[in-house]
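1. coords please:
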Amino acid sequence: MGYFINEDGQRIFYEDQGVGHALIFIHPPGMGRKVFAYQHELSQHFRLILPDLSGHGDSDTLTGNPGIEDYAKELLELVDHLKLDQVFIFGYSAGGSVAQEFAIQFPDRVKGLILSGAFPKVNTRLLKLEFLAGMKWLKHNPLSLARLLSSSHFKHHETKVEQFHHILKSDVDVWYAFYRNSLTYDCTRQLYKLSMPLLLLYGTRAEWINHQAPFYHSCPQANLVVVDKAYHQLPATHSDVVNQAVIDFFKRSYVHKNK
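-> Purely as a prediction, here's the structure:
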């Protein structure tokens, strides 16, 4: 575990465990790094880096309106701080917007991109309504929203409570801005730049999100894994499938490729 000071003077907290190829996890708005509680076992195969983006969890807040591009730059600062040449990036939900922006802006720093329930833009009415409902809920009652998010991801009591308290550390203005900026983010015209190996993870019951997969047809090395009878919260609810898919993706796209 450690901190680094970014260009704006914020302390950015991150966990760093395991050895091998670096794999960085990017969380959705509000949730912080604890949403990846069940990905820690991947430290047996990778060097895991789990940051709290600025304004989230144990990281500082200096601005209440960080954009997706700002977070991509913050991620680059973390990669440089750790003296990593190239990394694998895992973006979950709207955290996938940051992961995609980073890979588009700095493709030479990305060995592989993994997106779980992510989207290049909000293009369905239902997804837009979910964003707007979350933003409205956050303005009126962040406590109950934190309780809903932690309960919808985790069933184990201690993990759920830990996630709930971690969410409450997030700056509400930053949390709201992350929602808003993800709602308007659109990288569809730049997806062709994602020429690195790409893994897409979706659940069959997350109907609104499954409209996103066709956007990635322009990506030359895209791989799709669809988890049966699963909703959106795959890293938490189907961690065994997600973790094995990540291992298989690494072996297929990097180990076998470099033999």
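2. C-alpha only now, for contacts and for neighbours.
-> OK.
3. which non-adjacent residue is nearest R11?
-> Closest residue to R11 apart from its sequence neighbours, by C-alpha to C-alpha, 6 or more residues apart in numbering: I5 at 4.6 Å.
4. Let's see this one next, to set against the first:
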Amino acid sequence: MLGILAVERNKHFLAKVLAYSHTKDKNYRKILKDHMIKSNTMVWSKYYLESLLFDCKKDIKDLSIQTLLMYGSKSDHINTYLKFYQNNLPNSDIYVVQGESHQLPTRQPSYIYQMLAGFILNKT
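-> Modelled structure (predicted):
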């Protein structure tokens, strides 16, 4: 709900906070912030709302493909759902990156690339 309010009331502030939290690179922060400011406020709000309402638990049990899950150890999602994923996704590889939150691709791009490449090469 906080994200929805922030988008609707101060999109520039939210863009700055998100850009700062996703990377340490100042140039990339500016690119992210500028890109987010261009976004449609209604679409951004709807995305946050849909994210709050989304629940994949009933469908996840039907996945039979190899699945790669990557989470940061500081992410609330991994602490909440790790056992569920372990019990319901038998064909999955789950990696938890210590000391990171949910911004793995921007915080640890080289490490994420290595995990993806290894997963793809080992599964094909």
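5. TM-score for the pair, please.
-> Once superposed, chain against chain, the TM-score is 0.92 (TM-score structural alignment, normalised by the length of the second structure); 122 aligned residues with a C-alpha RMSD of 1.1 Å.
6. re the thing from before, quick check: the residue nearest to R11 of the first structure vs L76 of the first structure, distance?
-> 13 Å (C-alpha to C-alpha, to the nearest Å).
7. The two: which is more packed in?
-> Neighbour count, other C-alpha atoms under 10 Å: between I5 of the first structure and L76, L76 has more, with 18 against 15.
8. mind listing what the more buried one touches?
-> F102 (C-alpha atoms under 8 Å, 6 or more residues apart in numbering).
9. What are the buried residues along the host helix or strand of it?
-> Here L76 of the first structure sits within helix 68-81, counting by DSSP states H and E. Within helix 68-81 of the first structure, the residues that count as buried by 16 or more other C-alpha atoms under 10 Å are 68-69, 71-79.
10. With stretch 237-245 of the first structure instead?
-> Under 16+ other C-alpha under 10 Å, the buried positions of stretch 237-245 of the first structure are 237-239, 242-243, 245.
11. and what of stretch 196-216 of the first structure?
-> 196-203, 208-210, 212-213, 216.
12. can I get those in a markdown table with distance to S170 of the first structure?
-> As requested, these are exported to a markdown table (distance: C-alpha to C-alpha, whole Å):
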| residue | distance to S170 of the first structure |
| --- | --- |
| M196 | 32 |
| P197 | 32 |
| L198 | 30 |
| L199 | 29 |
| L200 | 28 |
| L201 | 26 |
| Y202 | 27 |
| G203 | 27 |
| W208 | 27 |
| I209 | 25 |
| N210 | 29 |
| Q212 | 28 |
| A213 | 30 |
| Y216 | 32 |
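13. ok, which pair from the buried residues of stretch 237-245 of the first structure is furthest apart?
-> Within these, T237 and A245 form the most distant pair, 14.2 Å apart (C-alpha to C-alpha).
14. Doesn't M70 of the second structure belong to a strand?
-> Yes. Membership of M70 of the second structure in a strand is supported by DSSP: H, G, I helix; E, B strand; the rest coil.
15. Nearest residue to it in space, please, no chain neighbours.
-> Closest to M70 of the second structure by C-alpha to C-alpha, 6+ apart is Y95, at 4.8 Å.
16. Could you pull out the buried residues of the longest helix seen in the first structure?
-> The helix that spans the most residues within the first structure, counting by DSSP state H, is helix 125-140. Buried residues in helix 125-140 of the first structure, defined by neighbour count with 16+ other C-alpha under 10 Å: 127-128, 131, 134-135, 138.
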